[in-house]
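*Asks:* Would you be able to build a 3D model of this:
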Amino acid sequence: MDTPNTTAAPAETIAVAMSGGVDSSAVAAMLAAQGHRIVGLTLQLWNQRRLAGREGMPESVQGRCCSIDDVYDARRVAEQIGIPYYLVNAQERFEDEVVRPFVDEYLAGRTPIPCTLCNNHLKFDQLLITARGIGADKIATGHYARNRFDAERGRWVMSRPADKSKDQTYFLFGLTQDQLAHTLFPLGEMEKPAVRAMAADQGLELAQKPDSQEICFIPGGSYSQFLSAYLDEQGREMPASAGELVSTSGEVLGQHEGIHAFTVGQRKGLGISAPNPLYVLKIHPDSHRVEVGEDEQLYSRTLHANRLNWVSLAEPTEPIRVTIKIRHRHEPAAATLRVTGPDTVEATFDEPQRAITPGQSAVFYQGDEVTGGGWIF
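*Replies:* As a prediction, the model looks like this:
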């Protein structure tokens, strides 16, 4: 019989990851109201004022997840519902395992996803380490996902949530079986409006707090500004990667100042004119060439991924049918997936997909279940 991991057994000690947003706050209040022993944990990941005003970075740090205001909100909710609360300093790990890899990937002409790096390599690992250190049986988060144990397969299976508009499984594909076994997703069966209503019923002042939209260490969403500011702070020079903008036939159309300023699918900022709109098709790190072309040339049927994690099943020995998300807001597209070597797969889509981007995640699904995922190369 399958065992859902959305509710806890009676009288468990549960560490709730509190981000200061309405979702995690509602989870903490819900589990406390159910009679569980709750401890609130917030990971301090980044000094929000660290690069403020440097190299064009804004002074304001409003509207980002994990900001100092979010920490204050999380602490206030913990006090309101009467649970212990701890702020865990994980800034050094975050810089080593998220920020520096992000910088290196971007400078190499790829487009990484910091939130996925954070979840896969740091957040859940650190939360479980801290939870076990304080005697908690499980952790719970405000992510919209579902989690259950399938006895027949002998595996924990993560699935898309009831509220598909809030689906966060794309960012969670790297969770291990041990992590899934000790994690609760209490909001997996709920719609976002119901979560806000529940928070309001619990008397939480932040029930209508807007969702955070920006990456915690990149205000305004300007990756290139962040790269300049971070390298300047570190006393590092921006690597020389100026080169040529070229057509698919190799014709030189213009010059650029560095491959870090481009991502596949980009239209703006190319600095060249043409009869039809041009988009970045490929970035060639070795030659520093940026290949551009028309929108129809962005489409491809083939994807390669590595650094894989298998969730609902072990590594397949035969080709399997899946749907694949290549971006968070991408509608999963039908494909055939086959293992091509140690820790690598190739996917062939039924229909061409737009802007398959190296450095991004590819997450594989069968129905709502997360089969696994990897990183596009």
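
*Asks:* going forward, measure contacts and count neighbours with C-alpha atoms only.
*Replies:* Noted.

*Asks:* mind listing the helices for the stretch 51-200 of the chain?
*Replies:* 68-81, 91-94, 100-107, 114-118, 124-133, 177-181, 192-201 (DSSP state H, counting those that start in this stretch).

*Asks:* roughly how far is the second one from the heart of the chain?
*Replies:* In this view, helix 91-94 has its centroid 17 Å away from the chain centroid, taken as C-alpha atoms, centre = their mean, to the nearest Å.

*Asks:* and what of the fifth one?
*Replies:* Here the centre of helix 124-133 is set off from its chain's centre by 19 Å, with C-alpha atoms, centre = their mean.

*Asks:* I have a second one here; can you model it like the first so I can compare?
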Amino acid sequence: MVKKGKEGKKVVIGMTGGVDSTVAAYLLKKQGLEPIGVTFNFYKEESSQKPGEECLGTCQSKSLVSIQEVCDKLEIPFYGVNASHLFKERVLDRVLTARLGGTAFSPCVYCNILKFDLLVEKSKKLGADFIATGHYAKVVKNIKTGKFQLISANDREQDQSYYLSALDRIHLENLLLPCADIRRSEVEQIAKSLGIHFVKKGDRNRLCFMKEKNFSFYIQKNAPPGMLNNGGIFNFEDGVPIGDHGGVHHFYIGQNKVKALDNVKIEEDARVVEIDRKTKNVYISKTKNIRYSICEVINYKQDPDTDISSPIKVFIQFSQLEKRQACFLYFKNNDTVVLKFQEEIIGLLVKGSHVAIYNGLGAGAKIIGNGTLNSFGFFDKSGKFRSLPDPEEVELEIYGQEDLKLDLSLKIPRKEKDVTF
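*Replies:* This next block holds a predicted model:
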């Protein structure tokens, strides 16, 4: 429900033509506000488009004309904004740089930062008091500090707070999320009652950035020629050749679903653990062969209200689809933290991925920090897995009471050499 005093206020809402944003706009209007629909044109595919589809963006399921029709049905104003140049600069180019460097990048997180920057800008131009989207997350005001904070939605299965975890308080202070307090099943029921035809978008929590074939085409078009040379795929432990690939730009550390040329079959649990850019060779290993118990997060931004005087227990999430994991957080400096997991975990983390840090597991858990995964657990030269020192020792090192060095690289033994990444 809209709190007293907000009735009649203007709110700029990001529209995709999908169920969530449409129902969000409907709820805002029903609760007494004056929603204004806005759609951003972020990226136009190279393939030919039908008339009226010039505004197709990364998270849109409908054409500009169709979104206009949805807004007409709701009887709200609608604006289309061309932001393709900003999307290229702030998302596409960064994804390209990361992929060429052999690391991942979380496009949806940074795409959302761009969206909310544009929503704030558009709201000022239109004289609106609030911004809104159809995301499943909640914004609450801290009674003691008066500051706004992002927390998990009531519907944990549909919660999208991970995607919004990098938003600043300038985005949160005037943000309305009408779908936060209801379940997706209820949203779908409301959508049916509106009599609007929606195009099915598939799994709404999966990467909406670009279709893989279009993404590969974009990389091939913009990558340096030397990066596009074919190379070999080898088993990491013994160096046995498995197949050939069409260029190292197709791979990043931690990647699964590895594909080789000529339909050579690669086991489903294989992950990329090394990329040799000189030889253009890619090395893979089975997930079960890799373990970690620590990781380092850089570019860390924390909630100013969080007590950093001692280590704290937190819950970390590495992607929208993964479950949160319990760990201890140690502050190293202003933008770097070390995370120690309660148990050793089998698998490989994806270097460069966005990390969201919560203070709990369930609905209402607060985002207390976010950053970029830099490095994680390690093996020593003898091939024995090494875990982080005891929390007491780590605390001494991090808080300057004793000079202890933490090796945060991951080494997997191979016959020829040890490789660190």
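
*Asks:* Using TSV, lay out the helices of the stretch 51-200 of structure 1 together with distance to F364 of structure 1 and mean neighbour count.
*Replies:* Converted to TSV, those look like this (distance: least, C-alpha to C-alpha, whole Å; neighbours: other C-alpha atoms under 10 Å):
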stretch	distance to F364 of structure 1	mean neighbour count
helix 68-81	32	19
helix 91-94	26	16
helix 100-107	23	18
helix 114-118	15	19
helix 124-133	21	18
helix 177-181	16	17
helix 192-201	24	16
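
*Asks:* out of the ones you listed, nearest to E152 of structure 1?
*Replies:* Nearest to E152 of structure 1, of all the helices of the stretch 51-200 of structure 1, is helix 177-181, at 15.1 Å by C-alpha to C-alpha.

*Asks:* quick one: that closest one aligns where in structure 2?
*Replies:* Counting by TM-score structural alignment, helix 177-181 of structure 1 falls onto residues 169-173 of structure 2.

*Asks:* Leaving out the residues flanking it, which one is nearest to I113 of structure 1?
*Replies:* In this structure, I113 of structure 1 finds its nearest non-sequential neighbour in Q360, 6.2 Å apart by C-alpha to C-alpha, 6 or more residues apart in numbering.

*Asks:* wait, what's in contact with that neighbour?
*Replies:* 110-113, 326-327, 375-376 (C-alpha atoms under 8 Å, 6 or more residues apart in numbering).

*Asks:* give me the element the residue nearest to D70 of structure 1 when sequence neighbours are not counted is part of.
*Replies:* Distances taken as C-alpha to C-alpha, 6+ apart place G20 nearest to D70 of structure 1, at 4.3 Å, with adjacent residues excluded. Using DSSP states H and E, G20 of structure 1 sits within no helix or strand.

*Asks:* Could you report the neighbour count for the aligned partner of G20 of structure 1 in structure 2?
*Replies:* In structure 2, the residue matched to G20 of structure 1 (TM-score structural alignment) is G17. Number of residues near G17 of structure 2 (other C-alpha atoms under 10 Å) recorded here: 28.

*Asks:* still on that earlier bit, closest to L313 of structure 1 out of the helices of the stretch 51-200 of structure 1?
*Replies:* That would be helix 177-181 among the helices of the stretch 51-200 of structure 1, by C-alpha to C-alpha, at 10.6 Å.

*Asks:* just checking, what packs against the closest one?
*Replies:* If you count contacts as 3 or more C-alpha pairs under 8 Å, 6 or more residues apart in numbering; DSSP states H and E, helix 177-181 of structure 1 packs onto helix 124-133, strand 155-159.
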